[in-house]
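1. Model the structure of this input:
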Amino acid sequence: MSGWKLGIIGGSGLYALDGLEDRRETEVETPWGAPSDRLVSGRIGGVELVFLPRHGRGHRLSPGEVPYRANIAALKMAGVTDILSISACGSLQEAYAPGHTVAVDQFIDRTVSRASSFFGAGLVAHVSMAEPVCARLSALAAGAMEAAGGTVHRGGTYLAMEGPQFSSRAESHLYRQWGCDVIGMTAMPEAKLAREAELPYATLAMVTDYDCWRADTEAVSVTHVLEIMAQNTALARRAILLLAARLSGTPRTPSPQGIESCLDSALITAPQLRDPVMIDKLQAIAGRALGV
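-> All right, here's what the predicted structure looks like:
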């Protein structure tokens, strides 16, 4: 085995994973509740995978209702070493056309009502999000998507909005002025929580529409999104198979960005003042750093 155990979070349209050998489903309960659905585990070649549909099978959960903390904790508890997120998004740039994929490397978080940290009263931590994506995993995933036949933009800024409504035209134009490239509803707080769990994380954002900033284009609608989403989902499935094959031949070493040990410089509460109840709860995602 290569040492990789890849967690796949499937976004809108991707509710199942093809090609898994030794497939099994597991119900998980975390200190933050149950994840969006049962974990589906298996193997593709020499790589173990754990799949979780972000919105639940059948798309039961709105973006603001996704149990992000439970999802990341469940994957951490399952022993995954890295997380690849597949998500649908709107484009804020002419060059990023529907059907294209963006290997995101930056985020702007505009969500407002979601729990965005595992830490808090009793044990405070401040992780760095300067480089929110694992560059190595992102490059490997982008290469697999290109090999699958996709058009990939390597690098881009993802604006995470609260939703579930789509943007107003004024908002869409504002985000373009900010230099954002794509817009979606689910990458935050997911990426922040993955960093707190010391899990290298990457996002392949698959464009379904041009949001609503183009004056000569019909505003985004669910009907239009679903048409492009079906094409994107088939492409994503092929890319995951190719990525697993590439990882099988690439021995895993720690992330060059040091993500697996980022909590060593993030815990700020004095050891003697840390809440034992909080420490017990955090074992699921921070046991290494807490020495428990």
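
2. switch to C-alpha atoms for all contacts and neighbour counts from now on
-> OK.

3. Return the set of buried residues in the longest helix seen in the chain.
-> Ranked by number of residues, the top helix in the chain under DSSP state H is helix 222-248. Neighbour counts over helix 222-248 (16 or more other C-alpha atoms under 10 Å) mark 225, 228-230, 232-233, 235-248 as buried.

4. Give the next helix or strand downstream of that helix.
-> Per DSSP states H and E, the first helix or strand lying C-terminal to helix 222-248 is helix 276-290.

5. by contact count, what packs against that following helix?
-> Counting contacts by 3 or more C-alpha pairs under 8 Å, 6 or more residues apart in numbering; DSSP states H and E, helix 276-290 is packed against helix 68-77.

6. and for comparison, fold this next one:
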Amino acid sequence: MTKLAIIGGSGIYDIDGLEDAQWISVDTPWGAPSDQLLTGRLSGLDMVFLPRHGRGHVHSPSTVPYRANIDALKRLGVTDVVSVSAVGSFREKMAPGDFVLVDQFIDRTVHRESSFFGTGCVAHVSLAHPTCARLSAACLAAALDADITVHDGGTYLAMEGPQFSTLAESRMFRESWGADVIGMTNMPEAKLAREAELCYASVAMVTDYDSWHPDHGEVDVTRIIEILTGNAGKARAMVARLPAALAARDGEARPPCEHGCDRALEYALLTAPDKRAPEVMARLDAVAGRVL
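-> Modelled structure (predicted):
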């Protein structure tokens, strides 16, 4: 059965139109998630919403409890995750107000736990293609149906923050590294979703041109907030169309992901079964229960 989760970024703290909507608490071995999770059904599809920064925006990008968030979604039976987040753009054509469907990442974060695995149970999953093409295609269809200007494909530079880039960094990321957008929250979120065998799509909502653009100057937070408000409305319109784009209904069988996202751990665990630490195994009960 398909169960869709939306992880809402800056400016997005709920979902319109959920039936039987209820905020619930979920305990995880990795601590508390960013907030309670909103559960319900949208157009017949089981859905979960998680505000990444918490309602009222209480978590900075560096302090978001990423492992607890993904674990909580897995515990609730989520199969597909759509991440919605604000970004700056390195491309003229990716203008403020546009959406970008991310298909690659450059991870420059340095202060975050980025894996569920480690000493006691070692695992290595593939991140060659870090987002799910099937789920991204559904997001594309939903965005186009909502009359949103959307770019299919782009590389997301994940920076630590919370400060914005220097001009030198902005130019380097754009010109030398080939990044298309820059944000602070999709890593390690995408890595953890892959380890949890969840299909993951990233919808990046452009708010500004970072600091590289000669006609726009440094990032203006006041202007960003104005764009955020407009983008939040567009995101809600896109989400409302996702059940139809996924062609999924509550109770219907969900076929295996054609890209293997839901089988990412199939051959990833390297620690011999008799060498796996029991306390580590207990923490991995939801994330890796299928292969353990």
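
7. TM-score for the pair, please.
-> For this chain pair, the superposition-based TM-score is 0.97 by TM-score structural alignment, normalised by the length of structure 1; 288 aligned residues with a C-alpha RMSD of 1.0 Å.

8. Now do the SS call for the aligned residue in structure 1 for residue 141 of structure 2.
-> The alignment partner of residue 141 of structure 2 in structure 1, by TM-score structural alignment, is residue 143. Recorded secondary structure, residue 143 of structure 1: helix (DSSP: H, G, I helix; E, B strand; the rest coil).

9. how far away is residue 143 of structure 1 from residue 102 of structure 1?
-> Look at residue 143 of structure 1 and residue 102 of structure 1: by C-alpha to C-alpha, to the nearest Å, they are 12 Å apart.

10. quick one: which of the two has more around it?
-> Between residue 143 of structure 1 and residue 102, residue 102 has the larger neighbour count (other C-alpha atoms under 10 Å), namely 26 against 19.

11. Now do the same for the equivalent of that one over in structure 2: helix, strand or coil?
-> Under the alignment (TM-score structural alignment), residue 102 of structure 1 pairs with residue 100 of structure 2. Of the three states, residue 100 of structure 2 takes strand under three-state DSSP.

12. Residue 100 of structure 2 contacts residue 204, correct?
-> Yes. With contacts counted by C-alpha atoms under 8 Å, residue 100 of structure 2 reaches residue 204, the gap being 5.0 Å.

13. Tell me how many other residues crowd residue 221 of structure 1.
-> Neighbours of residue 221 of structure 1 (other C-alpha under 10 Å): 12.

14. Hmm, I typed the wrong one, I wanted residue 265 of structure 2.
-> For residue 265 of structure 2, the count of nearby residues is 22 (other C-alpha under 10 Å).

15. Tell me how far it lies from residue 259 of structure 2.
-> 13 Å.

16. cool, and residue 225 of structure 2?
-> 36 Å.

17. Check which residues of stretch 142-150 of structure 2 are buried.
-> 142-143, 146, 148, 150.

18. contacting residues around the counterpart of residue 234 of structure 2 in structure 1?
-> Alignment note (TM-score structural alignment): residue 234 of structure 2 maps to residue 235 of structure 1. Going by C-alpha atoms under 8 Å, 6 or more residues apart in numbering, residue 235 of structure 1 touches 145, 148-150.

19. cool, and residue 34 of structure 1?
-> Residue 34 of structure 1 makes contact with 28, 67, 70-71 under the criterion C-alpha under 8 Å, 6+ apart.

20. What lines up with it in structure 2?
-> Aligned by TM-score structural alignment, residue 34 of structure 1 pairs with residue 32 of structure 2.

21. Can you tell me the SS state at its match?
-> Reduced to three states with three-state DSSP, the structure at residue 32 of structure 2 is coil.

22. where's it relative to residue 69 of structure 2, distance?
-> Going from residue 32 of structure 2 to residue 69 of structure 2 by C-alpha to C-alpha gives 8 Å.

23. Same check on residue 249 of structure 2?
-> Per C-alpha to C-alpha, residue 249 of structure 2 is found 24 Å from residue 69 of structure 2.

24. more neighbours, the two?
-> When residue 249 of structure 2 and residue 69 are compared on other C-alpha under 10 Å, the one with more neighbours turns out to be residue 69, at 27 against 19.

25. Which residue lies closest in space to the more buried one, excluding its sequence neighbours?
-> residue 33 (4.8 Å; C-alpha to C-alpha, 6 or more residues apart in numbering).
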